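>>> Sequence and predicted model, in that order:
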Amino acid sequence: MNQGRRRSCDRSALVRCVLVVCLAGAGLMASGACRRETARPQSQVSFRIGMGLGGTSLQSGLPVLINMLFADSLIAVGWNGRPTPRLAESWTWEDDGRTLRLFLRAGATFHDGRPVTSDEVLPVLQRALKEARNTDYFGGFAYVESVEASDDRTIVLRLSRPDAFLLNELTNTTIVASDDPNVGTGPFRIVTRVPHLEFERYGRYYRGVPAIERVEIATYESQRSAWAAMMRGEVDMVQEVARESVDFLQGSSEIETYSSLKPFYIPLVFNLRHPILGRVEARRAVTEAIDRSQIVGDAMRSHGRIADDPVWPSHWAYSTAARRYTYNPVAARLRLDAAGLPIRSAAPGQMASRFHFTCLFWSEDPQFERIALLLQRQLSDVGVDMALEPATLRNLIKRIGANDFDAYLFQVNSGRSFDWTYRYWHSPQPGIPLMQDSGYAGADAILERLRAARSDNETRTAVADLQQRFYEDAPAVFLAWQETTRAVDARFSLGDRTNLDIFANIWQWRPVEPTRRAAR
């Protein structure tokens, strides 16, 4: 896929898009086919974001979006997984990785004008540490013993052992005034939360004054409803366009699209306690039997990218030299024969096959049923009988945590660092909530090395070893990375298109001059 691509087309494509959405049952009025502009104050540059929630993982994206506007963290994670400065302008590791010293940026202020000092940041970190200890998962705070201020601009965290995940934990801790949750540190400050979210630019933002003066967030029941609002001119951006609508945007001179991978991959995860799937040769054969390019092209409508493992492929330490499986059904049949798994007569209710297993799949997203059906067909070609069982999100999560499955098909968050990979693929351990119980423990030692890594070389070596281990053990078939597309009114520019994390520089978004817009 061409990430961050820009598409261009005529108004007839937009009309077709709206008609298709209407016919699909979104319940939209036909008048939405032509994009109408809703009046806005001429004296202000305002930007309106529409977000469809719809009871999916997008629900959890709303607080993230609010924080991007309203509150900065000490450290951010770049697209390539590197920690980057925010309210902390730099940091150093001391005492063999057991002390982290953070140096706060001079000139940064809260929205009420107070400077961001150690006295203000310390209670925020202490509260985050206390909250982590009151839950069953400490995350990157697991080995933090104390947090203290050594001067007005220096915070010191002391650990019982080195932990590379601490920096990533700090990226998830936004700095908000301890005495007022509505006073943040981001490029926009909150004006009101009800009946809708409204923000105004903060003129003393330390990275630069935003060009957009006002931002509003409107929530909708679904992505389709948010898209219809954009067609009516009620919003200037749709935070995520429904997959079935993306292709109909081709050619619009009124709407820009920004597409990129998101850190969610789709695996077919095996239960290693299954009598056949517990055998590594059977898992390798299943992996060889699956044509992932067809999964991406047909089931995902080309809105994704083939995955080889659960490591974020844009991470600076990702090894492109790692071994990877290719589609080879002939090799899969030979491997199954050598493993003593010939095709046997059909059991009642099953087809003649080498072995049988049942795959749970997420039933609330049509994409997963398409993937499941295609997987079923590909595996039947090598004599493997995979039955399908739909499951709601709630039921799926319950069953994969209770070891009540043969295999499952779902989406998994990788993040841009390694803490999510650690949590998901490490065998169950005290202090970490059980995310799944597949019986896999083959990567535990490498994941611990990755968590304790103190240099680029140690990290790079551990990542390469982890990729190799996933190849050898094949605890899952890593099918694809998902793609997300955001639609933006062409009157606005979201900055450098080569930066695929467009929300990282939200303060740089600005209206496009009419002459420049006409040249697009």
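On my side now, so go ahead.

>>> use CA for all of it now, contacts and neighbours both
OK.

>>> Nearest residue to the middle of this structure?
Per Cα atoms, centre = their mean, the C-alpha nearest to the average position across the chain is that of P263, at 3.5 Å.

>>> And the next helix or strand past whichever strand or helix holds that residue?
If you go by DSSP states H and E, P263 is part of strand 255-270. Next helix or strand after strand 255-270 toward the C-terminus (DSSP H and E): helix 280-288.

>>> Show me what that following helix is packed up against.
In terms of contacts (3 or more Cα pairs under 8 Å, 6 or more residues apart in numbering; DSSP states H and E), helix 280-288 is packed against helix 329-338, strand 476-489.

>>> Please enumerate residues in contact with the first one?
Going back to what we said before, that points to helix 329-338. 281-282, 284-286, 288-290, 342, 354, 381-383 (Cα atoms under 8 Å, 6 or more residues apart in numbering).

>>> tell me which residues of the longest helix belonging to the chain are tucked away?
Secondary structure of the chain per DSSP state H: the longest helix is helix 456-473. For helix 456-473, a neighbour-count test (16 or more other Cα atoms under 10 Å) marks 459-473 as buried.

>>> how much does that helix deviate in direction from strand 476-489?
120 degrees (axes from the mean of the first three to the mean of the last three Cα atoms, to 10 degrees).

>>> Below is structure B, check it against A:
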Amino acid sequence: MTELYPSAPSAVSRRTTLRAAGGGTLLLGLGLTGCRSAVEESAAPAVADAAGPRRGGTLTVAVNSDFTPSLLFAQSNQSLQQRLIYNTLTRYDDRLEPQPELATSWEYAADGRALTLKLRTGVVFHDGRPFTADDVIFAVKNLQNPVRAAQLRATAAAVTGFEKRGDHELVLKLAHPVNNLFDLFEFMIITDPGSVEEAVAGKRLNGTGPFSLTRWSPGTGLGLKRHEKYWQPGRPYLDGVEIRVVPQADALISSLRTGQSQLSYSVPGRNLATVAGVPGLVVSEYATGGGASYLGVNTSIAPLDDKTVRQALAWAVDRERILKQVLGGYGLASATPWPKSSPAFTEAGRTHYRHDPGKARELLRSAGHTRLDLPLLHVNLPGETALAEAVQYDLQQIGVHVTLEPTDAATAQKKLISQSMPALWAMGHSFAQVQPSTLAVSAYPFNAAKNTSRFRSEEYTRIVREAWTSRATGAGANALRQRVTDTLLDEAFIIDLAIRGSVQVASRKLRGATLNKFSYLNLDDAYLAG
């Protein structure tokens, strides 16, 4: 059994081959797939200019935390730039059906233990070297390396062999069937093997993406310029991209108001109503759910090793208030991690825990407690601080007094990975927006083999593995997903609070900016209207 555990059924039939008609031309439309219809776009982004897309200009993107090269291969809140510099093999549409990117077609073997990929020709890295099957082999092996701390390492580890058929056809051989291989393909950036160590040191990022890195100024941001030999003809439209680090909410909002920045996904929820009324700005929601807010519980610390205590915490939190006050009303109050777009979503699961302080106090008393004093770590950013303060208030009402521990984003991510969290923490997680079993095999908080909460259960491990490796569809697949959900709700080692899709704040002049399922920014078709 692999050390970490992977995800759920691909929407592509295991014996179906999907071929890209027209090569790069098809992808011009697919650049928005998996995102555009998921975004409730206002008039400006949805309206095309009569004169067509405008070429040129530099887009400035405001972010609230700096690029961390050591986390290049991990999903985090610092992954926005991934798709600007690198491509992936495939990308999902809104129905979780994979579409071509560097892989143009694929076909599963009848037993589900091999997948043949045909790769795009005419693709070059920023340094001019041609993209080949060797780069895909390296990308998979790179994510198998535990040093990379990649959440989808278990899925990568299921690939046990490679058969090259020339430079642009590759067979991946699997130890056993997995149903989240296309999650891996959308997550896995294709990097240059020769410079990967320089990449994780922040010295050189050499990809095949639409932009190449010109500078990284730690604490300030990234500078990118157009890749003139990009494989999509005529793309990108933009000359360059500046990613500016603006950690303070007021300063970030000011940069958008004044036009110093034209795009951000970092405006705190409580400030969204303010920017929504600013002339020249458009607020849009990616409703498919790019992540969720949650309360994490370290089950190795008493009395949190008692699931009755954990369930009391789950009943104590007012999710609707968090949705309204912390997330600005964007998202969905939910006791489960699944967005409505997920095949694992059920209304019964979403409302399983409601705000019931009386029931929470009763459960605590039944476990022998009337007061607890616990630390609660959170990322020291405005939106995350607001979440932690809301949780702190609700827990205090049932006799659980928490001391907030503000922490920088990079340190919090490292603590998450290394299982060194305190008793409680409030953060966001991803991976529920893709194939459902990926959450329990890839996301650090939920991983059945080794999770941040230090929760271990033979039953949970067995259920997760079965959900990951099953080739069931329909009712059979739904039953497996429900068993995972039921276990998460009962054990409450991760207490989900609200689904929070990415909220885009953009200039009305900006057209065509989208996110993939892992919140990688796609600017292939983006431009600044006159």
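That came in fine, so what should we check first? Please read these numbers as outputs of a predicted model, since none were measured by experiment.

>>> Just the closest of the contacts of helix 329-338 of structure 1 to P275 of structure 1, please.
A282 (10.2 Å; Cα to Cα).

>>> which residue lines up with the closest one in structure 2?
In structure 2, A282 of structure 1 lines up with V309, judged by TM-score structural alignment.

>>> how close does that match sit to A449 of structure 2?
Separation of V309 of structure 2 from A449 of structure 2 (Cα to Cα, to the nearest Å) stands at 23 Å.

>>> The residue nearest to the centre of structure 1 and T484 of structure 1, how far apart?
Separation of P263 of structure 1 from T484 of structure 1 (Cα to Cα) stands at 10 Å.

>>> got it, and L379 of structure 1?
28 Å.

>>> got it, and A372 of structure 1?
Applying Cα to Cα to A372 of structure 1 and T484 of structure 1 gives a distance of 21 Å.

>>> Of the two, which one has the most company?
A372 (25 against 20; other Cα atoms under 10 Å).

>>> name the element the more buried one belongs to?
helix 366-380.

>>> average distance between that helix and structure 2?
Once superposed with structure 2, the aligned residues differ from helix 366-380 of structure 1 by a mean of 3.9 Å; criterion: mean Cα distance after the TM-score superposition for structure 1.

>>> got the angle between that helix and strand 476-489?
With the same axes, to 10 degrees applied, the angle from helix 366-380 of structure 1 to strand 476-489 works out at 150 degrees.

>>> Does anything pack onto helix 366-380 of structure 1? Which helices or strands?
Secondary-structure packing of helix 366-380 of structure 1 (3+ Cα pairs under 8 Å, 6+ apart): strand 355-362, strand 384-391.

>>> Let's have these in a markdown table, adding mean neighbour count and distance to L479 of structure 1.
Shown next, in a markdown table, are those (neighbours: other Cα atoms under 10 Å; distance: least, Cα to Cα, whole Å):
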| stretch | mean neighbour count | distance to L479 of structure 1 |
| --- | --- | --- |
| strand 355-362 | 20 | 14 |
| strand 384-391 | 19 | 16 |
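
>>> Distance to V311 of structure 1 for these - can I get that in JSON lines?
Converted to JSON lines, those look like this (distance: least, Cα to Cα, whole Å):
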{"stretch": "strand 355-362", "distance to V311 of structure 1": "22"}
{"stretch": "strand 384-391", "distance to V311 of structure 1": "26"}
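
>>> Which among those strands is found nearest to R323 of structure 1?
strand 384-391 (24.6 Å).

>>> Please state the offset of that closest one from the chain centre?
When distances are taken as Cα atoms, centre = their mean, to the nearest Å, strand 384-391 of structure 1 is centred 27 Å away from the chain's centroid.

>>> That strand: average distance to aligned residues in structure 2?
Compared with structure 2, strand 384-391 of structure 1 is 2.9 Å away on average (mean Cα distance after the TM-score superposition for structure 1).

>>> next structured bit after that strand?
Note on strand 384-391 of structure 1: by DSSP H and E, the next helix or strand toward the C-terminus is helix 393-401.

>>> List the contacts of that next one.
Residues outside helix 393-401 of structure 1 that contact it (Cα under 8 Å, 6+ apart): 360-364, 405, 408, 434-438.

>>> Any of those residues buried? List them.
By 16+ other Cα under 10 Å, the contacts of helix 393-401 of structure 1 give 360-363, 405, 408, 434-438 as buried.

>>> out of those residues, who's nearest W316 of structure 1?
Within those, proximity to W316 of structure 1 (Cα to Cα) peaks at M435, which comes in at 26.2 Å.

>>> The closest one and R394 of structure 1, how far apart?
Using Cα to Cα, we find M435 of structure 1 at a distance of 13 Å from R394 of structure 1.

>>> For the contacts of helix 329-338 of structure 1, name the two members farthest from one another.
Within the contacts of helix 329-338 of structure 1, two members stand farthest from each other by Cα to Cα: I290 and P342, at 18.6 Å.

>>> quick one: which of those two has more around it?
Neighbours were counted for I290 of structure 1 and for P342 using other Cα under 10 Å; I290 has more, 26 against 16.

>>> can you tell me which helix or strand that one belongs to?
Assessed by DSSP H and E, I290 of structure 1 sits outside every helix and strand.

>>> rewinding a little: buried ones from the contacts of helix 329-338 of structure 1, can you make that a ChimeraX selection?
Restricted to buried positions by 16+ other Cα under 10 Å, the ChimeraX selection for these reads:
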select :281,282,284,285,286,288,289,290,342,354,382,383
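
>>> The contacts of helix 329-338 of structure 1 into CSV, with extra columns for distance to V64 of structure 1?
Converted to CSV, the contacts of helix 329-338 of structure 1 look like this (distance: Cα to Cα, whole Å):
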residue, distance to V64 of structure 1
E281, 42
A282, 41
R284, 38
A285, 40
V286, 37
E288, 38
A289, 39
I290, 35
P342, 51
R354, 47
D381, 43
V382, 44
G383, 45
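
>>> Which of the contacts of helix 329-338 of structure 1 sits closest to T99 of structure 1?
Of all these, T99 of structure 1 sits closest to R284, with 42.9 Å by Cα to Cα.

>>> The closest one and A474 touch, don't they?
Yes. Here R284 of structure 1 lies in contact with A474, judged by Cα atoms under 8 Å, at a distance of 6.0 Å.
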